[in-house]
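Chemist: generate coordinates for the sequence data below:
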Amino acid sequence: MTSTPAAGHWDSDALGVLMAPLTGTQLPEWMGEVLEAGLASVILFGHNTPDPETAAALSRAMHARSADCVVAIDEEGGDVTRLQAATGSSLPTAWALGEVDDPELTRHAGSALGDILAACDIDLDLAPVLDVSTDPANPVIGTRAFSDDPDRVAAHAQAFAAGLIESGLGTCAKHFPGHGATATDSHTALPLIELDREEFTRDHLAPWSIAPWLDAVMTAHVLVPSLGEGPASISSWSRPELDRAVSGTFHGLVITDALDMAAVAGTVGYGEAAVRAIEAGADLLCLGTSIRRDDRHMLREAHDALVAAVADGRLSRESLHARAEGTRAQCRRLRTRRRFVPAPELPAALAHADALGSDAAARAVRGRHAHLDLRPVLVADLRARADHASGARAPQLIQALAEQGVQAVVPDYPGQDAHSHQLTSAPQVLVLTRLSRSDPDEGARLSALLARRPDAIVVHTGVPDAAPDHRRLVLAHGAGRTMMRAAVDLLLRGR
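Modeler: Model (predicted):
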């Protein structure tokens, strides 16, 4: 076994349970050394992957330094994309796939995404989402979920995972035990779900019965007092509840949600959360994104917290070593699968996903009394609340309009001045919403705008139950490139 390292050195047992971020688009030498020292996994974010070609080069560089290191990515398609963050995802949201309700289409979508990831030499996708989006005010799940119905969620998540696996990818269901029944975003605070055990089990734990068919489960930073005390990701109750949900023992990897999120880092602290996660039974600790933090310091802080816990007897060396060895064995299995399933050429994979995504989005988008002509249109984006899961939003609706030859005008202060000359004089008005029923700012701005322009068309990007009660409405089921193109096609052509 590895002894406690001197300051500045790396402990292979601690590294064996860590999924670390890195900054930039190239592999720094220090990270290469950590990979050789035994780091189990690296997670990529949008700032690492400005385009799929760059992502592929970075993944191959990491595998050259450590053949068994698992390269992971949080790539769901739809609004949550890392590989296509600059352009928008080729694929629809999970909610759009659930809306069509064709599991075979969902499987093909998973396979199309898996082909892109395989072509980029990525091993593990942190998908599918098993959350049941029962709270329309939820600011972080929403259309990332397949449905508000647990049976539909289970069917489509299993189909999507099957497609990923066909392409040689590892799968990770998230966010256990369920993040869909809260209006709090765990990126910014610790959510509390006050459902009794019977209701939570029926509506949110039920889809987790499919977990044995997947490679990993991600635990959420959520409080569910009816199940146990403390956040699921760092509390001892979560592992037994997972086994109960799968009617046996879950043998895959248990991965935490990002430990830099405020729900835990802002409560118990970053290093303490790492130790508690191991105590709670996690196999792999996702450290989060380094976009606003030093990547090496993040890894060092979590690593040193684990080493200190061993030194003071809080964690036994034997248990940490066993956890690291078990995690590495599962990582090797994921890498073996990835290497033995042939990957397509990247351009072909992207083209296939574009075609499939376009068809799926067209089948999902709905509208009523919503029609545009080719005159200029004012586009007012009233979505006030940050979407931490998808990151910064590109102007996908404006781009989709431009592709169809429609000039889009963006007001200087959308929705804040309902009497502005721009709003009054525009021949046509489109309004983007996501949480207008639950976000007071978004709701007030929408009311003011519609009082002035009742002829405006609302393009709603959230779940249908969060849509405003407005006569002229498009349900886009997401805000990504594919969904916005389908919405514009419906507006211009009625299909």
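Chemist: rest of the way, CA atoms for contacts and neighbours
Modeler: Fine.
Chemist: distance of the closest residue in space to residue 253 that isn't next to it in sequence relative to residue 327?
Modeler: Using C-alpha to C-alpha, 6 or more residues apart in numbering and skipping the chain neighbours, the partner closest in space to residue 253 is residue 216 (4.4 Å). According to C-alpha to C-alpha, to the nearest Å, residue 216 stands 11 Å off from residue 327.
Chemist: mind listing the strands for the chain?
Modeler: For the chain, the strands defined by DSSP state E occupy 18-20, 41-44, 70-73, 124-125, 170-176, 216-219, 253-256, 285-286, 366-368, 377-381, 408-409, 429-433, 457-460, 473-475.
Chemist: redo these as TSV? Include distance to residue 159.
Modeler: Formatted as TSV, the strands of the chain follow (distance: least, C-alpha to C-alpha, whole Å):
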stretch	distance to residue 159
strand 18-20	26
strand 41-44	24
strand 70-73	19
strand 124-125	15
strand 170-176	12
strand 216-219	16
strand 253-256	20
strand 285-286	25
strand 366-368	23
strand 377-381	34
strand 408-409	38
strand 429-433	30
strand 457-460	27
strand 473-475	24
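Chemist: now those strands in TSV, with distance to residue 59 and mean neighbour count?
Modeler: Shown next, in TSV, are the strands of the chain (distance: least, C-alpha to C-alpha, whole Å; neighbours: other C-alpha atoms under 10 Å):
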stretch	distance to residue 59	mean neighbour count
strand 18-20	14	27
strand 41-44	9	25
strand 70-73	7	26
strand 124-125	12	28
strand 170-176	15	27
strand 216-219	20	27
strand 253-256	20	26
strand 285-286	17	26
strand 366-368	39	19
strand 377-381	36	23
strand 408-409	38	20
strand 429-433	36	23
strand 457-460	36	28
strand 473-475	37	24
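Chemist: so which of the ones you listed is nearest residue 490?
Modeler: Taking C-alpha to C-alpha, strand 366-368 is the member of the strands of the chain nearest to residue 490, at 7.4 Å.
Chemist: all helices for the stretch 201-350 of the chain, in order.
Modeler: Assigned by DSSP state H, counting those that start in this stretch, the stretch 201-350 of the chain shows helices spanning 238-245, 262-265, 270-279, 295-311, 317-340, 346-364.
Chemist: and the last one, what does it pack against?
Modeler: Using 3 or more C-alpha pairs under 8 Å, 6 or more residues apart in numbering; DSSP states H and E as the contact definition, the elements that helix 346-364 packs against are helix 94-100, helix 103-119, helix 481-493.
Chemist: compare with the first, here's sequence two:
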Amino acid sequence: MIKILIAMLIAFELFCAELPSKEVLEKQIGQMIVLGFDEAKIDSNSAIVQAIQRYDLGGVILFDRFYDDKAKVKNIESPQQLQVLTSFLKTISPHLIISIDQEGGNVQRLKPSYGFLNTSSAAHMARKSIEEAKTEYAKMASMLKDNGINTNFAPVVDLALNENNTVIYQLNRSYGSDVNSVVSYASLFLEALEEKGIIGVLKHFP
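Modeler: Just a heads-up that it's a prediction; the model follows:
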């Protein structure tokens, strides 16, 4: 019995010795977090920069406007401003995920009105030929790369089955109701991103 207790104590001590420090644990958790922030221009004193440095954040997500105030700039004003922003972020953390939602159509953080290339919505893209879609997605992927984006939360692979769906169907965010068509066009989207070294993220999952 004594031998068993001694063995258990030794095992417990070894387990405790292998536990990471608070600092290491914070950075391990930080690597799993993609965080938004409220600035279009940042410097070494910015809260997001300090968070990246302290917690080794896995990534950031960029938006053009505030959700509750569309007139107020959040992260994106123009190509020139965005390139400066993403370049600075990469100097802070070279492997940082710099992500965005750039689907095309109604969901474009990089809007033509800011000086960026327009991309068709999924519903409109599905009416184009494969070659036309491939060309348009290649241009979009190049634009993302040129502006320092390395992860895109797109394409949408939801099926357009419910006409009353105000989030997907009525915003033309789906390629349609046919599974094969959705797979074909979503694949073109992903391939275009991959060719430019950008990670594509299929959505939406419950």
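Chemist: what sits in contact with each of residue 216 and residue 327 of the first structure?
Modeler: Residues touching both residue 216 of the first structure and residue 327 (C-alpha atoms under 8 Å, 6 or more residues apart in numbering): residue 253.
Chemist: what span of the second structure lines up against stretch 295-308 of the first structure?
Modeler: Under TM-score structural alignment, there is no match for stretch 295-308 of the first structure anywhere in the second structure.
Chemist: and stretch 152-169 of the first structure, by the same measure?
Modeler: Counting by TM-score structural alignment, stretch 152-169 of the first structure lines up with residues 181-198 of the second structure.
Chemist: over to stretch 359-368 of the first structure?
Modeler: Per the alignment by TM-score structural alignment, stretch 359-368 of the first structure matches no residues in the second structure.
Chemist: next, the buried residues of that stretch.
Modeler: By neighbour count with 16 or more other C-alpha atoms under 10 Å, stretch 359-368 of the first structure contains the buried residues 359, 360, 361, 362, 364, 365, 366, 367.
Chemist: and which of those is nearest residue 322 of the first structure?
Modeler: residue 360 (44.7 Å).
Chemist: that closest one reaches residue 97, doesn't it?
Modeler: Yes: using C-alpha atoms under 8 Å, residue 360 of the first structure is in contact with residue 97, at 7.0 Å.
Chemist: give me the common contacts of these two.
Modeler: Taking C-alpha under 8 Å, 6+ apart as the contact rule, residue 360 of the first structure and residue 97 both touch residue 105.
Chemist: map residue 57 of the second structure onto the first structure.
Modeler: Using TM-score structural alignment as the criterion, residue 57 of the second structure maps onto residue 39 of the first structure.
Chemist: hang on, I meant residue 98 of the second structure
Modeler: Counting by TM-score structural alignment, residue 98 of the second structure lines up with residue 71 in the first structure.
Chemist: residues in contact with residue 52 of the first structure?
Modeler: By C-alpha under 8 Å, 6+ apart, the residues touching residue 52 of the first structure are 83, 84, 120, 346.
Chemist: cool, residue 70 of the first structure as well?
Modeler: Going by C-alpha under 8 Å, 6+ apart, residue 70 of the first structure touches 40, 41, 42, 122, 123, 124, 331, 332, 334, 335.
Chemist: again, but for residue 129 of the first structure
Modeler: Applying C-alpha under 8 Å, 6+ apart, one finds that residue 129 of the first structure lies in contact with 76, 144, 145, 146, 157, 173, 174, 175.
Chemist: from residue 459 of the first structure, how far out is residue 475 of the first structure?
Modeler: Distance, residue 475 of the first structure to residue 459 of the first structure, using C-alpha to C-alpha: 6 Å.
Chemist: same check on residue 89 of the first structure?
Modeler: Distance, residue 89 of the first structure to residue 459 of the first structure, using C-alpha to C-alpha: 19 Å.
Chemist: so who does residue 173 of the first structure touch?
Modeler: Residue 173 of the first structure touches 126, 127, 128, 129, 130, 211, 214, 216, 217, 218, counting by C-alpha under 8 Å, 6+ apart.
Chemist: ok, those residues in the second structure, which still hold?
Modeler: Retained in the second structure by both residues aligned by TM-score structural alignment, their matches' C-alpha atoms under 8 Å are the following of those: 126, 127, 128, 129, 130.
Chemist: how about the third one, nearest residue that isn't a chain neighbour?
Modeler: Nearest non-adjacent residue to residue 128 of the first structure, counting by C-alpha to C-alpha, 6+ apart: residue 173, 5.1 Å away.
Chemist: okay, now the aligned partner of residue 167 of the second structure in the first structure: neighbour count?
Modeler: Using TM-score structural alignment, the partner of residue 167 of the second structure in the first structure is residue 140. Residues lying near residue 140 of the first structure (other C-alpha atoms under 10 Å) number 22.
Chemist: how about residue 134 of the second structure, nearest residue that isn't a chain neighbour?
Modeler: Distances taken as C-alpha to C-alpha, 6+ apart put residue 188 closest to residue 134 of the second structure, at 5.9 Å, once the chain neighbours are dropped.
Chemist: what about the one you found, distance to residue 138 of the second structure?
Modeler: Per C-alpha to C-alpha, residue 188 of the second structure is found 9 Å from residue 138 of the second structure.
Chemist: what segments of the second structure are helices?
Modeler: In the second structure, the helices defined using DSSP state H lie at 2-18, 22-30, 47-55, 79-92, 122-125, 130-146, 179-195.
Chemist: how about CSV for those helices, with distance to residue 66 of the second structure added?
Modeler: What follows is the helices of the second structure, written out as CSV (distance: least, C-alpha to C-alpha, whole Å):
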stretch, distance to residue 66 of the second structure
helix 2-18, 44
helix 22-30, 24
helix 47-55, 16
helix 79-92, 16
helix 122-125, 24
helix 130-146, 21
helix 179-195, 26
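Chemist: nearest to residue 71 of the second structure, of those?
Modeler: helix 79-92 (17.4 Å).
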